[in-house]
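J.: Take this sequence and fold it.
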Amino acid sequence: EALVKDQEDSSSTVRVRDDKDSEWRDLVTFPYGEDGNLVEFCADEGKTCLMTSSVGRETSALLKVDLKTGETLDVISGNDKCDVGGIVLDDDTKEVKAISYNYARKELTFFDKDFEKDYEVLKSLGPDNCEVGTASKTEDEKTWIVAYTRSDGPTEYVIYDQEKKETKPLFVSKPDLLDYKFSPMEDVRIEARDGLELVGYLTKADTEKKTPLILLVHGGPWARDFWGFNAQAQWFANRGYATLQMNYRGSTGYGKNFLHKGDGEWGVGTMQHDLTDSVQWAIDEGIADAENICVFGGSYGGYATLAGLAFTPDVYKCGVDIVGPSNIKTLLDSIPPYWGPLRNDMLKKIGDVDADEEFNRKISPLYHVDNIKSPLLIGQGANDPRVKQAEADQIAFAMQKKGIPVEYVLYPDEGHGFARPDNRIDFNGRAELFLAKHLGGRAEAFDGVSGATAVFPLEESKVEV
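T.: Sure thing, here's the model as predicted:
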């Protein structure tokens, strides 16, 4: 099969052919706003296939589809609150054995009783409060490699004897972590100001009293956070900060309505309100110290950081922006022509900043620098193809010119994020000192990393005041 993206209307079409010599033909088209794809051909001599689709539904479901007509023959499984996730098929018959859904935690719907019994056994043999996943199986399915995922420790892999219903340890993904105690992650539900339910993940630094809070905003924004071991959240907890990660509207996995509730809502709209409301929830619940809140994120999370400081300046004590755009129009103007479908899709979701200059100025933090009063730390890669260095330069220099506290670290050999370990450690060390200075948590002694390439544009350039 093949998937074709239309650059004009942002629709997607699944194409198939009957054999290698036949012409490709359209099977199903998903208009903009719909989600779906072909999963697998059924074992019935090319008559049907399995597809995911949100057409006619709020969330994507698993369907059986006629390969000649594209007609839906059967809705195999769906969930009203979240999209279909992982699909387990029998290798030979292609029959569905199980489907996973993830609203807040992974849940399995079983279609094979024996497979379900094996999972029940595996659950009983694993650590408390873990998620069970199958990494691989032998061809006869008598021996499995199973992963036990936890939020407060490394992933453990075991060998499962399917006939004896026994496991034996295989390895641990990061065995050095076994020597440490970590904070468990809780899945939480938060009601936004308009009544919409949001799923989030909370990692506490202290279970007895309120602490400073870091709102850790995921990138995308068309992505989501998941339950599990999160190195950043554990780092923050160790230093004395609770961490809240929210799947704000516009996040994926919760159906097309939830996704498109974020359309046109960047910065001053409901996407940012969801983050503000989540912080208020943490304050009201006695989790967060209202005077010590930091917003922290990369890519869209970096944009949300800038938006938080610019549009809700009284909420945050400080912010950390990693490769976040400050001007949405210049962000989209820097997208190369061969990314055309992506740019069109972004315009539909963000709003037409090409044609509406006033709207762009409304949602771009660069034009609201005067509102910012809390300190900001910026991290940027000079070779970032998605969010160009100019996005960091323009807001950093604008803040410096107006006397607003800002630190700007640039890595000449990095792109959209920090790939080199020395640079990652270097920025984390600087972020830790920044957080300790403004939120009061713990920090290790730090004086840079010898192999890092950090430069400091604000210190190297003179700015006219």
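
J.: can we go C-alpha only for contacts and neighbour counts from here?
T.: Fine.

J.: Give me the helices and strands touching the longest helix along the chain, please.
T.: Counting residues, the longest helix in the chain under DSSP state H turns out to be helix 421-439. Using 3 or more C-alpha pairs under 8 Å, 6 or more residues apart in numbering; DSSP states H and E, the elements in contact with helix 421-439 are strand 288-298, strand 318-322, strand 376-381.

J.: could you give the angle of the last one to strand 288-298?
T.: The one in question is strand 376-381. Relative orientation of strand 376-381 and strand 288-298, computed by axes from the mean of the first three to the mean of the last three C-alpha atoms, to 10 degrees: 20 degrees.

J.: The next helix or strand after strand 376-381 - contacts with which helices or strands?
T.: Elements were assigned by DSSP states H and E; along the chain past strand 376-381, the next helix or strand is helix 389-401. Helices and strands touching helix 389-401, as assessed by 3+ C-alpha pairs under 8 Å, 6+ apart, comprise strand 376-381, strand 406-411, helix 457-460.

J.: Could you save the ones you listed as CSV and add columns showing mean neighbour count and distance to residue 69?
T.: Compiled in CSV, those are given as follows (neighbours: other C-alpha atoms under 10 Å; distance: least, C-alpha to C-alpha, whole Å):
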stretch, mean neighbour count, distance to residue 69
strand 376-381, 25, 49
strand 406-411, 22, 53
helix 457-460, 13, 60
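
J.: Another sequence for comparison is provided below:
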Amino acid sequence: MTMFRTLYGMLALCTLLLAPRTLPAQAAESLRTAEGTQRALPRAPRLPRTAFLENRTLVAAQLSPAGDAVAYLREKKDSRGLWLLPAGGGNARMLVGSTQADQLMWSRDGRWLFLRASRVLSIVGVDGRTGVRVPLGGTERRRVMKLDTSQPAAVLLGERVRAGTGERWRIVRMDARGQRTLLREDAHWIHDVALDAQGRIVALARFEGDHDALYRVRPDGTLREVLRLRPMDRLDLLGMQADGSLLMAGNPGGNFRRVMRLDANDRLQTLHQDPRGEADLDEVVIDPRTQQPLAASYRSTVAATYGIGDAQAVVADIARKLPDRDIGLQAGSGPYARWLVSERAPTLRDPRWYLYDPRNGNLRRILDDPGITANAPKEATLAPKIAIDYTASDGMRVHGFLLLPPGVDPARAPLVAQVHGGPINHFRAGYDGIAQFLANRGYVVFQSNFRGSTGHGRSYTFASNGDYGNGRVQQDIVEGVRWLLAQGIGDADRVGIVGHSFGGYSTLLGLTFQPELFKVGVAGAPPADLGWSMRWLVEAGDQGDLPDRSLRHTLQALSLDATDRATYTRLHAQSPLVNAGKLQRPLVIIAGGADRTVAIREVIHYTATLKALGRPLTLLVEPGGAHSPVDPIPREAYIFAMETMLQRHLGSPAPEPPGQRLRAYLRENLRLAGPEFAEFSSHQRRNPLLTDNSDAQE
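T.: This next block holds a predicted model:
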């Protein structure tokens, strides 16, 4: 998630945790200013839980290549429609009344829209014509790669074809009427391609079996290797220039992801990178006509967007009009075409949308009718997200965020450490529904982008050295909490830990190995034995050895490949499962019954182990649920369970009573109810999953 400079600025707060030293005067003053400002504000009104379920009224919005129209997907009651808004003014009109699409792309000629859903690609004309529908996924593993900008209206598809007992991979061009053209067939999975003006593939990036590589494609189809990529190197091909150079985004040959050009002589040049030298490139804006880069955004620390080349003045003007905001940009074709601007912030649940006219500098709000903006919390009721950093006990600088509830004395408030999933992921500075929900309930929220997180450069990710058990990564989180307490932030007697997926695993670690610090935990979809979980993921999970990038090799690079006996033994020995007897603190676990990322059998086995030991525990399982809850009631149940658990053990006002549907859901799906949830379990039914260990992990 993204970062930007808030009213309070970035707090560059550095200290050694095990050997405390005085904070630099300026950083200490910034911290005191932020605390004082938040404490002096009136207490935010207590908002309903449902206010923090992120709004899906406006699903996606895209500017046409000419900048003369905005297409958007909008939820309305039980349907999702495709709408078209003229950029010059006038009313929007509906093109499609019902679609499951959640992404859309314009054709280069602006006459067609490609609507992508999880299982189908639909093509719709702006004049109301209906194009073809193409199934995605399936045995062909068909996927949409990108828009084909060499053609008036076409996309590139990646597909699998059987070849005897093996498989091969095709790149296919498909136009708006369904006409297919085979561009290349290869024995290797191709990540990305670049096309010349005639539509010929001139470069490709593919997986070679133990590494990725970038190739130039000769006119006869043969390949010439240009770059051999290191583990965790990422490369996106953005376009081909008239002089034969390739425009790219990625981190080959460097630490941070950036905008690059590979010239005709295969010399790699950096066109733009984070001026602060601490964040990866998050997004790059390309001119739809010239295919030149116009802007670059960095959101891992302080979110900022910079213009490139002739677009510098335009981007700077937009940024001045939306100060201290995270801006997302889409450009029309040509110097006088309109731009589509999204305004985002930690205190904005839903982005605000504008059209910017470079001819006069006018910034006009759009897509703001009550049906779209209804029920969004007012900004004054939400907590700003403050960027912090701290120095770990081994001297490494660790990044993170802090949310201080308005009108609350942080020294007297309970503190909750929220741990992100992945672990190859990171917290961003944008809106976070869980964090804002907790802050609204009076909790100080700490989000650590511990070493091993992404977004802060390749070396930061690899700094974990595979120590994802009860080791260095967990220590970053623990030391961050202790550092905050030492600065007078949070009540040391009321500290909790919450997280989902890897964050759930970290929650189990915290309650198991740091019970003197963490008094309660909420774990969503937690792997209780990371060694077993990583091995299962590779061998049986739906993120196993996928052709797009072998998970096994990624895990090997991160020293997390549990098919290696030494790695498995190390992670297993440090796991919450093996050390279940040490857990004494109250815990609630929330899981999906059909999770293909963290096996439900692993969650059930751990739960049964704790139950047999008589440990305090609640288990809530969504029948048929995947890795994260999607539907409204399971999502509300998730935060209700979190609020109930934290309130009982850290203190805060009692949760608002659940409605009839939520109460029924809890009664049906609480597989094990601790004392905090006794009212939803009038009788503790015998659950064979918790009393029979026949499905125990091997």
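
J.: Can you pull the TM-score for these?
T.: Overlay of the two chains. TM-score (TM-score structural alignment, normalised by the length of the first structure): 0.90; 456 aligned residues with a C-alpha RMSD of 2.6 Å.

J.: Present the helices and strands packed on helix 421-439 of the first structure as a markdown table; the columns should include distance to residue 150 of the first structure.
T.: Formatted as a markdown table, those follow (distance: least, C-alpha to C-alpha, whole Å):
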| stretch | distance to residue 150 of the first structure |
| --- | --- |
| strand 288-298 | 23 |
| strand 318-322 | 27 |
| strand 376-381 | 30 |
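
J.: Tell me which of these sits most buried.
T.: strand 318-322 (a mean of 27; mean count of other C-alpha atoms under 10 Å).

J.: contacting residues around that strand?
T.: 293-299, 301-303, 305-306, 309, 374-380, 417, 431, 435, 438 (C-alpha atoms under 8 Å, 6 or more residues apart in numbering).

J.: Equivalent analysis for stretch 52-71 of the first structure, please.
T.: Contacts with stretch 52-71 of the first structure, where a contact means C-alpha under 8 Å, 6+ apart, come from 27-28, 30, 34-39, 46-51, 72-84, 254-257.

J.: okay if I get the helices and strands packed on helix 389-401 of the first structure as TSV plus distance to residue 264 of the first structure?
T.: Formatted as TSV, these follow (distance: least, C-alpha to C-alpha, whole Å):
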stretch	distance to residue 264 of the first structure
strand 376-381	25
strand 406-411	29
helix 457-460	33
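
J.: The first structure: which residue goes with residue 316 of the second structure?
T.: When the first structure is aligned by TM-score structural alignment, residue 316 of the second structure is paired with residue 120.

J.: An error on my part: the question was meant for residue 494 of the second structure.
T.: When the first structure is aligned by TM-score structural alignment, residue 494 of the second structure is paired with residue 292.

J.: Just list the residues touching its match, thanks.
T.: Residue 292 of the first structure sits next to 211-213, 316-317, 438-439 when contact means C-alpha under 8 Å, 6+ apart.

J.: Skipping its backbone neighbours, what lies nearest residue 331 of the second structure in space?
T.: Closest residue to residue 331 of the second structure apart from its sequence neighbours, by C-alpha to C-alpha, 6 or more residues apart in numbering: residue 339 at 4.6 Å.

J.: Sorry, slip of the keys, the one I care about is residue 132 of the first structure.
T.: Spatial nearest neighbour of residue 132 of the first structure, chain neighbours left out: residue 148 (5.0 Å); criterion: C-alpha to C-alpha, 6+ apart.

J.: residues near the one you found, how many?
T.: Residues near residue 148 of the first structure, counting by other C-alpha atoms under 10 Å, number 22.

J.: what's the helix or strand for it?
T.: Assigned by DSSP H and E, residue 148 of the first structure falls in strand 143-149.
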